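Enquirer: Just need the structure, nothing else, for what follows:
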Amino acid sequence: MVEPVGTPGVAALDRRKVLLGLGLAAMSGIAQARMPKPVVPRISKDRFTALVPKHVGDFTFDSESGLVLPPSDALSDRLYDNLVTRTYTNRAGQTVMLLIAYNNKQDGVLQIHRPETCYPAGGYELSEVRPIEVPITTAKALPAQVFAANSDERNEVVLYWTRVGERYPRRWHEQRWAVAEANLQGIVPDGVLARVSAIGNDKGAITPMLSGFVRDLHHASGDHARRLLFGQI
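Expert: Alright, predicted model coming up:
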């Protein structure tokens, strides 16, 4: 027997539907409120470029060419809001190449453009990638990595670091964990990959020069640039 419209059974069913709908809406609102949110505002390309100092120790900005670059694709456009490439030279004729890739919303896939990936893609063979602590101040050091990259055309020594939020991951799984940990705190962290390199195959002599350049870059940067490149160091 079909129960007439307006009877108590139908009214109860309608109330259950309304309560269920309200419950689902409330759960959706809570989930949305708990979604991780970016904590660092986006920076325009011109402003970001202006933050990078043109004078680093006794090195001076020379040009924007000559660097080994990550492969360009649709994903790379999403990964980085800002990509700065520069070469610096000093009076002694030494040259240091600097690459900075930054995004205010790091989703954990920065690994795709780590130097261990883009150098082999350019035809280079890499030595073992070794961890290095770069002294920045008397009390703090920057966790970084260093390796040699060799090809038929040229040899380079490369020193780089990554920062995800306040972490300095050296490995892919460390990067993923840094992002996940920040997300659990309701944060979408920003991220930077910074790389300095010099042409040559004398790793023992070039590495201290690159470390000195990184230390001088920290000192030459303003507060905003220092925060973006080095975090709390």
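
Enquirer: Every contact and neighbour count from this point should use C-alpha atoms.
Expert: Fine.

Enquirer: For Leu229, see how far away the residue nearest to the spatial centre of the chain is.
Expert: Residue closest to the average C-alpha location in the chain (CA atoms, centre = their mean): Val192, at 2.5 Å. From Val192 across to Leu229, the span is 7 Å (CA to CA, to the nearest Å).

Enquirer: so what's in contact with the two at the same time?
Expert: Arg163 (CA atoms under 8 Å, 6 or more residues apart in numbering).

Enquirer: so what's Tyr124 up against?
Expert: Tyr124 neighbours (CA under 8 Å, 6+ apart): Ala149, Asn150, Ser151.

Enquirer: residue ranges of the helices in this structure, please?
Expert: Secondary structure of the chain (DSSP state H): helices at 8-33, 45-51, 74-79, 115-121, 172-184, 203-220, 223-230.

Enquirer: Switch the ones you listed over to JSON lines; also include mean neighbour count.
Expert: Formatted as JSON lines, the helices of the chain follow (neighbours: other CA atoms under 10 Å):
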{"stretch": "helix 8-33", "mean neighbour count": "12"}
{"stretch": "helix 45-51", "mean neighbour count": "13"}
{"stretch": "helix 74-79", "mean neighbour count": "13"}
{"stretch": "helix 115-121", "mean neighbour count": "17"}
{"stretch": "helix 172-184", "mean neighbour count": "17"}
{"stretch": "helix 203-220", "mean neighbour count": "18"}
{"stretch": "helix 223-230", "mean neighbour count": "18"}
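
Enquirer: and this one, so I can compare the two:
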Amino acid sequence: MSVDNSIAESAERSDSENKSIVSRRHLIMGGAFCLAAGLAYARMPQVIFPAVEKTDFEKLIPENIGLWRFETSSGVVLPPPDALSDRLYDNLVTRVYTAPEDPPIMFLTAYSNTQDGVLQVHRPEICYPAGGYELTETQPMEIDNGLGGKIQANAFTATGRGRTEHVLYWTRIGSEFPVQWSQQRLAVIKANLRGIIPDGVLVRTSLIAPNFDEALPHLSKFAAQLNQGMNKQGRALLSGIKV
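Expert: Prediction:
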């Protein structure tokens, strides 16, 4: 065998070995990428709460709450009408309740089975200024849920359009009741780290009165009787109550 042939054969063997090494390297890298993708998919937060049909959700809210009776669906301050709001409020109920010896209560609740980094229920501090109201500082407070427990809620006064409206509301994100926007976002992140996309609800009550101290007892009473009057599914969705 000539020297040239020997060199050529050696070069061919080297090329073949290099190709084999490259192929194995690609195979290993491809497998690693597939494994990483599979792990990432497995760890992606999943929607675990089923969507609720609009008619079914509306039926969860009693027409009679204590001595209050459902009167009308108009007269309630609504979220600003934009594309994002339309996506947020698939389940939205607005009502005005009246009672013989209590002031009328304006009620709004909005539910979504998915809360993520983009879609999260608006807090009322957004809706009222969009409607031309000026707000006092929001006060966090704890109210009775009507069944022996407590709810972390917020309250403020909105002034505008020739009236003063006192607002009591709470938001539930998964199993938490955040009283600040930053806490609401954190609740979503914490659920995501557990592999869950949480559901979320806003429950808002309000009335017109000369001052907040006069309004709060009525609003708290309405909230407690709302939970007492709902069935198990309604209490779980609106207030996280499992009984």
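
Enquirer: hang on, the earlier thing: now check the second structure for the residue matching the residue nearest to the centre of the first structure.
Expert: If you follow Val192 of the first structure across to the second structure using TM-score structural alignment, you land on Val201.

Enquirer: same deal with Phe213 of the first structure?
Expert: Match for Phe213 of the first structure (TM-score structural alignment): Phe222.

Enquirer: again, but for Trp172 of the first structure
Expert: Using TM-score structural alignment, Trp172 of the first structure pairs with Trp181 in the second structure.

Enquirer: how about its match, what does it touch?
Expert: Arg123.

Enquirer: That one and Thr138 of the second structure, how far apart?
Expert: 12 Å.

Enquirer: got a list of what the equivalent of Asn103 of the first structure over in the second structure touches?
Expert: With TM-score structural alignment as the criterion, Asn103 of the first structure lines up with Ser112 in the second structure. Applying CA under 8 Å, 6+ apart to Ser112 of the second structure gives the contacts Ala51, Leu88, Tyr89, Asp90, Asn91, Val121, Asp199, Gly200, Val201.

Enquirer: Buried among those residues? Make that a PyMOL selection.
Expert: Per 16 or more other CA atoms under 10 Å, the buried members of these correspond to this PyMOL selection:
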select buried, resi 88+89+90+91+121+199+200+201
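
Enquirer: Please produce CSV containing the contacts of Ser112 of the second structure, extended by distance to Leu39 of the second structure.
Expert: Output for those, formatted as CSV (distance: CA to CA, whole Å):
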residue, distance to Leu39 of the second structure
Ala51, 27
Leu88, 30
Tyr89, 33
Asp90, 32
Asn91, 34
Val121, 30
Asp199, 24
Gly200, 27
Val201, 31
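
Enquirer: Show only the entries of the contacts of Ser112 of the second structure found in strands.
Expert: The strands, defined by DSSP state E, take in Asn91, Gly200, Val201 from the contacts of Ser112 of the second structure.

Enquirer: Could you find the closest non-adjacent residue to the residue nearest to the centre of the first structure?
Expert: The shortest distance from Val192 of the first structure to any non-neighbouring residue, by CA to CA, 6 or more residues apart in numbering, is to Tyr102 (4.4 Å).

Enquirer: Surely the one you found touches Asn82?
Expert: Yes - counting by CA atoms under 8 Å, Tyr102 of the first structure touches Asn82, with 5.2 Å between them.

Enquirer: sorry, back to before: among the contacts of Tyr124 of the first structure, who's most crowded?
Expert: Ala149 (25 neighbours; other CA atoms under 10 Å).

Enquirer: if we can go back for a sec, OK, contacts around the residue nearest to Val192 of the first structure?
Expert: Listed by CA under 8 Å, 6+ apart, the contact partners of Tyr102 of the first structure are Tyr80, Asp81, Asn82, Leu83, Asp190, Gly191, Val192, Leu193.

Enquirer: Try it again at 10 Å.
Expert: Going by CA atoms under 10 Å, 6 or more residues apart in numbering, Tyr102 of the first structure touches 43, 48, 79-84, 110, 162-163, 190-194, 228-229.

Enquirer: try Ile136 of the first structure
Expert: Going by CA under 10 Å, 6+ apart, the list of residues near Ile136 of the first structure reads Leu142, Ser211, Gly212, Val214, Arg215, Asp216, Leu217, His218, His219, Phe230, Ile233.
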